[in-house]
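Asks: curious how this folds, go ahead:
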Amino acid sequence: MDQSVQQWVEDHSGEIESLAHDIFTYAEVADEENQSTRRIADYLKRHGFSLESNSGGLPTAFRAVWGKGSPTVGFLGEYDALPGLDQKPVPYRDGDAGRNGHGCGHNLLGAGSAAAAVALRYAMEAKGIPGTVVYYGCPSEEILKGKIIMANNGCFRELDAALSWHPGIVYGLGETSYLAMDSVHFFFQGKASHAAGSPEMGRSALDAAELMNVGANYLREHVPDDVRIHYAYMDGPGKPNVVPANAGLWYFIRARKRTTVDDVTSRILDIAKGAALMTGTRASWEFKTRGYETLVNHTLCGLYDTVMKQTPLPAYTGDELDFAAKLAKHVDNPAADGSIETVLPPLTGMVSFMAGSTDVSDVSQVAPTGYMKSVCAPKGFPLHSWQFAACSDSGIGWKGMCYAAKVMAQAGLALLEDPALLARVKEEFSRTAKGFVPLTAETTS
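Replies: Below you'll find the predicted structure:
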């Protein structure tokens, strides 16, 4: 195996870590990643990439390109933070609960994917390999938005293969399909009145919202086992002595297949209409996001398996292991014993299913997509926690990021140097993909 791309990452690890640290410090939530976007774009520009802003019509999305002609290998980057997870890289709680933080490690994700793109670019130049490297800066993954809108508006179609990753507590080859999902806001409009003096004059929007939830809960018995329905109240009344004129709900509907989500969502909409009819109110709704399930490409999983086995796993210093042990004391999980995973998973050739959703799934419906995981935190640590945020600006997180960058760059190089391998990747995609149809986020009543 040609070690040049891996050596490039090793030689430039300080620069890559600085990039991840800066994004960690900015900690910008979805749709607000202005500094993070500029920082990654400037990094890529310094290494010879040309830039295009506002990809897919999103102000904090961008496309960076190096090279020309075919094949075209793409890398997906994310950089949005989470509210309330501000945390310093110390093994105890030290952060402002009112500020944002990188509890999902997207600072590592964005920087690691950018480093992979740059490492591949230099290897191609050194070896005279034709082709194009594309880095897509993708905002707003945490609200399942960025890549969905970008895909709907024509992004990613140029790619012969897309490579991505995510920080985690185990290594992964991408043999996992995430759930398709609809995110829908429901609004009920009624008529206010004095709840004691003239209740007959009121039409309660809150009653409608509560009846909708009752109906949705009865529906659970009559949907496939893989369906998940979650809801939360968004907008409610202020005082008990006023018949509520307005109420709102936020629903997530998930399932393994997009067709199942479509069916269940249709039934949920009927429940909303029925709740409005029963209460004399008016129902309306707005689709915030409509996303696909992940289309696993087993050929790319096999490529990741090969490269990950050939790439040395991170070695941790005594200070890093001590940091992990101290931090684990704050995690309420028996699996969090302070140790760090050092075993790669076997390649199964099977698809497992993740209970969550990601907008990477929409990219996988547009182009063949590989989605590996790299260890950036100790065993048993939950994502979206201050403990994971602490690791995201630490040596443990940086080493996991650099490992992912090495693997992705090496995988990209293999795809460019082996036309037969790339042909198998594309053949599998053409055989399994059903055709991407943009799912519109519409307002209906």
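Asks: from here on, contacts and neighbour counts on C-alpha atoms
Replies: Noted.
Asks: flag every buried residue along stretch 341-351.
Replies: For stretch 341-351, the neighbour count (16 or more other Cα atoms under 10 Å) marks Glu341, Leu347 as buried.
Asks: one more, so I can put them side by side:
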Amino acid sequence: MPDQTALKSLTQSIDRLAPDFTSLSDLIWDFAELKFDEFKSADLLVQTLKQHGFAVEQDIAGMETAFIGQYGSGNPIIAFLGEYDALAGMSQLAGIDEPRAGETGASGHGCGHNLLGAGSLLAAVSLAKYLEANGLRGTVRYYGCPGEEGGSGKTFMVRARAFEDVDAALTWHPAPFNGVRSTNNLAVLEYYYRFKGVAAHASNAAHLGRSALDAVELMNVGVNFLREHMPQDCRVHYAITDAGGRAANVVQAKAEVLYLVRAPELSQALALAERVDQVARGAAMMTGTEVEIVFDTAATNLLPNLTLENAIHENLVAIGPVPFDEADIDFARKIQATFTQEAIRSSIKLYQIKQDVFSNEKIDGATALHTGLRAFEGQSHFRAGSTDVGDVSRVTPTAQCWAPAWAIGTNPHTWQVVAQGRSPAAHKAMVHAAKALASTGLDLATSPDLLAKAKDEWQNAVQNEPYVCPIPNHIMPAVHLSTQ
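Replies: Presented below is the predicted three-dimensional model:
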């Protein structure tokens, strides 16, 4: 880690810049734009990069809302990953402890990407300014990565070789805890199954109809039976994206269902997806319909880098706790009161918030906000989620940390995440994460041995498993593949 003088100078610079970037985060929260539609959010981030002297390249990998900002020169090239997409139907008023939509049916930042994008940018800008002010070589890049939620924007950027010369990549994510937790997320594949049948009057000519909706329902039943016969760590879930209409007296001539197939390894996901395809074809045969299988997107399972993760942890230890106050903790208690005790215990177990590094106290169900730092075990853990950060990790050493922007018990993709997205506690967590990432970037810029060790670990991990992008070259990013 950098010496205490360097660390203090860097973190003080971040504190000075913090108000502008928390305001930036709040504006992105307000925009709440969906995958590949993040035009206002992306423009705001691009303009901020330019204001701080970054050269910006836009329209990366065929995505209008993808961009790269660069500052400095020479090696190492350190990348900071930013996200800024929201989730559909997640509208929620901020700062309240009850579910209340700001606008019925509107989108909302249910995964905290408004904080993620602004926090990573704060880290990038701060490190770039520090390197220049101290005459240190190194190139800082900020990658504006759209469509993490169901779009796999980073996977498209990797496919376009946007990370080809990057020495290391760093990112973070809002969470109910503070620290580093090495995870090997699941690979994910997404497919639309579009059934085509024959319309008919559902009463006096039903024998002439061929129901696409029946096919969707039979497919779902078939896949539910398949769950018993797939590996335990795999996941399959679906959403009916087109039920064929609202008239019950019409045999639906079209219907569509979206499936996500997840597995610890991409090869396992591909094998399981083939079985799901067979179920879909069987449902079409049973109903006399036709099925079109449309590949949407994919992401590879994450490849942890313990060397970089340990470096982030050491910086989190040096930085100290997030400076929460009683008002932050009080709001967290109000949010936590909306959870069951089972949800709170599950959150503690999921993130393994066992012991606090600073106080050595055990975290229990009475703790509303993680005010300390979890221990870093130096080994990877299973996590059932998926992220396109996985594809970045396959082409360059990559690591991330987590910061306690949410009350303990908060699950991603819920109204409680959106409600906490503009809170003072979330702002403090975001700034804390920026300090951890920027200081780790400084370590990489000033310690060739650390970077070499991270690269050696990464090289050993990938040498027997060459990366193959899971998205075929002919597939382009799509905002809405659904026929709705």
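Asks: so how far is stretch 126-140 of structure 1 off the chain centroid?
Replies: How far stretch 126-140 of structure 1 lies from its chain's middle: 20 Å, per Cα atoms, centre = their mean, to the nearest Å.
Asks: corresponding residues in structure 2 for that stretch?
Replies: Aligned using TM-score structural alignment, stretch 126-140 of structure 1 spans residues 133-147 in structure 2.
Asks: how close does the residue of structure 1 positioned farthest from its centre get to Gly280 of structure 1?
Replies: Most distant residue from the mean C-alpha position of structure 1: Gly197, 50.9 Å away (Cα atoms, centre = their mean). According to Cα to Cα, to the nearest Å, Gly197 of structure 1 and Gly280 of structure 1 sit 19 Å apart.
Asks: tell me how many other residues crowd the residue lying closest to Ala433 of structure 1 once chain neighbours are set aside.
Replies: Spatial nearest neighbour of Ala433 of structure 1, excluding adjacent residues (Cα to Cα, 6 or more residues apart in numbering): Gln365 at 6.4 Å. By other Cα atoms under 10 Å, the residues close to Gln365 of structure 1 number 24.
Asks: what lies in contact with the helix or strand that contains Gln365 of structure 1?
Replies: In the assignment (DSSP states H and E), Gln365 of structure 1 maps to helix 360-366. The contact list for helix 360-366 of structure 1, computed with Cα atoms under 8 Å, 6 or more residues apart in numbering, reads 147-148, 151, 156-157, 162, 177-178, 180, 291-296, 369, 433-436.
Asks: show me the helices in structure 2, by range?
Replies: 4-31, 39-51, 113-133, 153-159, 212-226, 266-287, 306-319, 326-336, 341-350, 389-393, 415-420, 424-446, 448-462 (DSSP state H).
Asks: which one of the ones you listed lies nearest to Ala247 of structure 2?
Replies: Evaluated over these, closeness to Ala247 of structure 2 peaks at helix 212-226, with 12.1 Å, by Cα to Cα.
Asks: just the endpoints, please. Distance across stretch 56-67 of structure 2?
Replies: Stretch 56-67 of structure 2: ends 7 Å apart by Cα to Cα.
Asks: so it matches what in structure 1?
Replies: Against structure 1, stretch 56-67 of structure 2 falls on residues 51-62 (TM-score structural alignment).
Asks: count of neighbours near the aligned residue in structure 2 for Ile23 of structure 1?
Replies: Matched by TM-score structural alignment, Ile23 of structure 1 corresponds to Ile28 in structure 2. Neighbours of Ile28 of structure 2 under the rule other Cα under 10 Å: 26.
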